[in-house]
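> Below are the sequence and a predicted model for it; my questions follow.
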Amino acid sequence: MLRQKLAQAPKTKLNQTLRSWLDVLMCGADELKETIQGLSDKNPFVDIQTNFKQSKKSYFRQISKNTINDNSELYTIDTPSLYDVLLSQISPPLFPTLKSQNIAFKIIECIDDEGYFEYDDDVLSGFDVADIERVRARFAYLEPSGVGACSVNECMKFQLVELDLDDDLQKTCEILIDNLDTISNYKHLKLYSSAVAIIKKLKNPPAIEYLHSSTNVTPDICINTDDGIKVSINDEVYPLVVIDTEGIDERMEFVASHVKSAKELVDALELRKATLYKIGLMIVEYQYDYFMGGDIKPMRLKDIADELGRSASTISRAIANKYIDTPRGTIAIKSFFSTALDDEISNAAIKSYVSELVKNENRAKPLSDNQILELIRLKFGVNMVRRTITKYRKSLNIASSSERKRIYAIA
């Protein structure tokens, strides 16, 4: 049993390290190097080495140091957000006046993560609706194509603008977009096949590439099932902490104090690894069926905390912003644990069920959020509100029932 392999570290050492270096345990893999660097900046005997920079430092040989690596540009990729991209395009000649620019900025505030516009009285107060719509119409010329539309239909029409189609084909596409629910009734149109081919290539939602880029994360734990189930820590994310006291008397009070602090930092990193490794083992033990292709089972923070002899708050901090790489994809560790719904039901189980419902729904009559809510109540016996289902659906990149109906009609 995996449980027999879990050796507990002394609680005294854990508590001392947590008090001194809690940030090390809490930060995600992508933030680890920066966190360690911040904790060691004032320690003259510590050098942080990574795959990008391998150097050795001595306090007396290098009194001052550069805070920016000369090669940093090689590893820095600027990925602007959807809103950065939109804001950079609000300028003449498309938005020639200060008024049109101000309205455009307010419109951007009303655009959700998927790129769709939703009217907000509070944000747009003080502007005439006609003026707002005139400015919003110009978003058809912005990137990403289709952004700022109110619906799937309008999003498609926005995207047609940049295709520069001939008049007849443009008109046919618009007719079909306006009648997605009954699109097959227009097969008699001369350019029907060409128009359908174009419509199928249009994207939904308009900001889909930005949704995708936000999912790029670095896992802390790796699960391999090629030859049984193996748990490992992603060592590549851990910087090497080098304590350099060459030629220095470590008995000096100044030196001894900083060396002690440096060793605590090394201990904190090792504790982080050990804690996450133990959590990985426990997840595999509790979720064995999931790694073999089954569903995620209910799992409470308290259960794993009791098994490891730690508090639930410590485990909660340890899994925050952490990800696990599995044969079924990279997912947040917290997805395995129940939160807010019920001690026996996990969010991941609910989301998985929603995904399955939509996957197997009647395409002629897609399930509404209210219908999904009722099915969840029947299966899990939990009380939820419709807006929670809507939130889950959006997090899974599942369109609304009316939008899915239109998409099914096209497909």
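The structure has been received and is ready for your questions.

> From here on, just use CA atoms for contacts and neighbour counts.
Fine.

> buried sites along stretch 85-101?
Within stretch 85-101, the residues that count as buried by 16 or more other Cα atoms under 10 Å are Leu86, Gln89, Ile90, Phe95, Ser100, Gln101.

> contacting residues for the fifth one?
Taking Cα atoms under 8 Å, 6 or more residues apart in numbering as the contact definition, Ser100 lies against Val135.

> And the second one, by the same measure?
Counting by Cα under 8 Å, 6+ apart, Gln89 makes contact with Leu142.

> The residue lying closest to Asp181 once chain neighbours are set aside: neighbour count?
In this structure, Asp181 finds its nearest non-sequential neighbour in Arg406, 5.5 Å apart by Cα to Cα, 6 or more residues apart in numbering. Using other Cα atoms under 10 Å, Arg406 has 20 other residues around it.

> what does the one 5 residues further on give?
A total of 8 residues lie near Ala411 under the criterion other Cα under 10 Å.

> Presented hereafter is structure B, for comparison with structure A:
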Amino acid sequence: MSLSPKLQLRQTQSLVMTPQLLQSIRLLQLTHTELEQFIASEIESNPLLERDERGDREAEMELEGTGGEYDALPYSAASMAERLDSSLENLFPDDPGVQETIGPDLSAQWRSAAGNGIAAAGNDDFNLEAVAAAPVTLREHLREQIAFAFHDPASRILAEALTEELDEAGYLAADLDEIALRAGADRAMLDRVLETCRTFDPPGLFARDLADCLALQLKARDRLDPAMQALLSHLDLLARRDFRTLKRLCGVDEEDLVDMLAEIRTLDPRPGAAFTSGTADPIVPDVIVRRSADGSWAVELNPEALPRVLVDETYFATVSARARGEEKLFLSECLQNANWLVRSLDQRARTILKVTSEIVRRQDAFLTHGVRHLRPLKLRDVAEAIGMHESTVSRVAANKYMMTPRGVFELRYFFTTAIAAADGGDAHSAEAVRDRIRDLIEAEDASSVLSDDAIVELLRSEGVDIARRTVAKYRESMNIPSSVQRRREKKAMAGAVA
């Protein structure tokens, strides 16, 4: 076998991911807030870009005609607000700190209200909006009280040291001996300072744990009687809903126990969280779905979530005529990047509208009748219907929101797994099954609490072929306790013998 050089022609196909292509993919999955930040950065660095100041409707009309309207039966808008549950399971929040103390079963609606602070400005550039938006931190709030509570410098230094050790919830988990050693003070003096700090506003600060935090708040209300102290000493029993044992330990009857639990529900397990400065970005829907006069669904892009930019070609022509060398090259790159950004934003808007229009077409029954009629849907189904890749649909569905007559939903909400029908008919959406499980449990009373097996039988009688472990998984995902715990709770609330 001889080796010799040969010349061959070969034709192959490959995908080259240019920087601009990668940037276009990134633009597609950005949220509204992230996109605004990206555009602001581009405008700042590119002299040829500027905001489109035309009216929202005029700018939006360029994209009309790419969406769709779908026939729909008349519907009545349903309230999507959750009922404020007064059950005992809502005594404690789904909070890691509280869960660590009382266990994972108790969770729900216990939240601290956000704190608002005002900072004074003494210069001539007074800005009312900036002043109103400046929150007071927890440590600033406490320093004001320290100045009035302590008169000697040594006590103030110790109070400041204790304040620096507080976590975001307002708890003091640090080693007191170590704080005293670091401050050069004896432990007895530190304890005296701490006792004064534990009377600061809001009540519950400087607590060592959850029970201590609640005790401080009850003490401030003059409600820390022996029965309450016994209840706080056995929060683990409350987590297990062992009301029989709690009544015996606290020495109260069922009516008194329910009153005590109602009072605990009004307390704040994280008093320091009211001073956190973090803010949540409001949800801006990317798409708005309305019913047209003919009963069909009209799908429109939200003008508020439709950032638009213009390329100042007049300025480019004026400046490039006098530019030479590197300046001319810089202007050419700016023009190329500006044109790319305009095209990418337009393509992003059209892609979002195309995907959401197909979702609306397939989920017409949900918009008309509610969550019980949500159909199983996969990313692949939408991708094949509109002629796009599944990954593109996935990027569009991430962190995008649709405003409908039934509320604002993330696009991913409409993509749910299928649960087979018992009679071999159309499959059921997992979200619709969750809603049915929630309804069955809410309709219970103390004498007819449903076990997971009973729920399985009821669902199968309604045509849903579901396993017991799936029911348990859905129930736990909705923070619904087991049938044993629900029975104890309902009996306690009804005043029956637990």
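That came through fine. Every value quoted in this text rests on a predicted model; they were computed, and no experiment measured them.

> returning to what we had before: out of the buried residues of stretch 85-101 of the first structure, give me the two with the largest separation.
Greatest spatial distance in these: Leu86 and Ser100, 14.3 Å, computed using Cα to Cα.

> Any figure for the gap between Asp167 of the first structure and Ala137 of the first structure?
Asp167 of the first structure sits 19 Å away from Ala137 of the first structure, going by Cα to Cα, to the nearest Å.

> Skip the chain neighbours and tell me the closest residue to Asn321 of the first structure.
Gly28 (5.0 Å).

> wait, that neighbour sits on Ile324?
No - counting by Cα atoms under 8 Å, Ile324 is not a contact partner of Gly28 of the first structure; they are 11.5 Å apart.

> quick one: common contacting residues for these two?
Asp220.

> Which residue in the second structure aligns with Ala318 of the first structure?
Aligning on TM-score structural alignment places Ala318 of the first structure opposite Val396 in the second structure.

> name the element that match belongs to?
Assessed by DSSP states H and E, Val396 of the second structure sits inside helix 390-397.

> mean shift between that helix and the first structure?
Following the fit onto the first structure, the mean deviation recorded for helix 390-397 of the second structure is 0.6 Å by mean Cα distance after the TM-score superposition for the first structure.

> Skip ahead from that helix and say which helix or strand is next.
According to DSSP H and E, the helix or strand after helix 390-397 of the second structure is strand 401-404.

> list the helices and strands that next one packs on?
Helices and strands touching strand 401-404 of the second structure, by 3 or more Cα pairs under 8 Å, 6 or more residues apart in numbering; DSSP states H and E, are strand 287-291, strand 407-410.

> Can you tell me which of those is packed in deepest?
Highest mean neighbour count among those (mean count of other Cα atoms under 10 Å): strand 287-291, with a mean of 21.

> For it, give me the average deviation versus the first structure.
So strand 287-291 of the second structure averages 2.1 Å relative to the first structure (mean Cα distance after the TM-score superposition for the first structure).

> The helix or strand following that strand packs against which elements?
With elements assigned by DSSP H and E, the helix or strand that comes after strand 287-291 of the second structure is strand 297-301. Contacts defined by 3+ Cα pairs under 8 Å, 6+ apart place strand 297-301 of the second structure against strand 69-70, strand 287-291, helix 326-362.

> how far off strand 297-301 does the second one point, in degrees?
Between the axis of strand 287-291 of the second structure and that of strand 297-301 there is an angle of 160 degrees, by axes from the mean of the first three to the mean of the last three Cα atoms, to 10 degrees.

> gap between strand 287-291 of the second structure and the chain center?
23 Å (Cα atoms, centre = their mean, to the nearest Å).

> residues in contact with that strand?
Everything outside strand 287-291 of the second structure that qualifies as a contact, by Cα under 8 Å, 6+ apart, is 297-302, 353, 356, 401-405.

> Neighbour count and distance to Asp212 of the second structure added to these, as a markdown table?
Formatted as a markdown table, the contacts of strand 287-291 of the second structure follow (neighbours: other Cα atoms under 10 Å; distance: Cα to Cα, whole Å):
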| residue | neighbour count | distance to Asp212 of the second structure |
| --- | --- | --- |
| Trp297 | 24 | 55 |
| Ala298 | 18 | 56 |
| Val299 | 28 | 54 |
| Glu300 | 24 | 53 |
| Leu301 | 22 | 52 |
| Asn302 | 18 | 49 |
| Leu353 | 24 | 53 |
| Thr356 | 28 | 51 |
| Tyr401 | 23 | 42 |
| Met402 | 22 | 44 |
| Met403 | 20 | 44 |
| Thr404 | 19 | 46 |
| Pro405 | 17 | 46 |
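
> now the strands for the stretch 1-150 of the first structure?
Using DSSP state E, counting those that start in this stretch, the strands of the stretch 1-150 of the first structure run over 46-49.

> can you map out the helices along it?
11-26, 32-40, 82-87, 98-109, 121-124, 129-137 (DSSP state H, counting those that start in this stretch).

> From the contact counts, what lies against the last one?
What that stands for is helix 129-137 of the first structure. Right, helix 129-137 of the first structure is packed against helix 98-109 by 3+ Cα pairs under 8 Å, 6+ apart.

> re the thing from before, show me what contacts the residue nearest to Asn321 of the first structure?
Asp220, Ala320, Asn321, Lys322.
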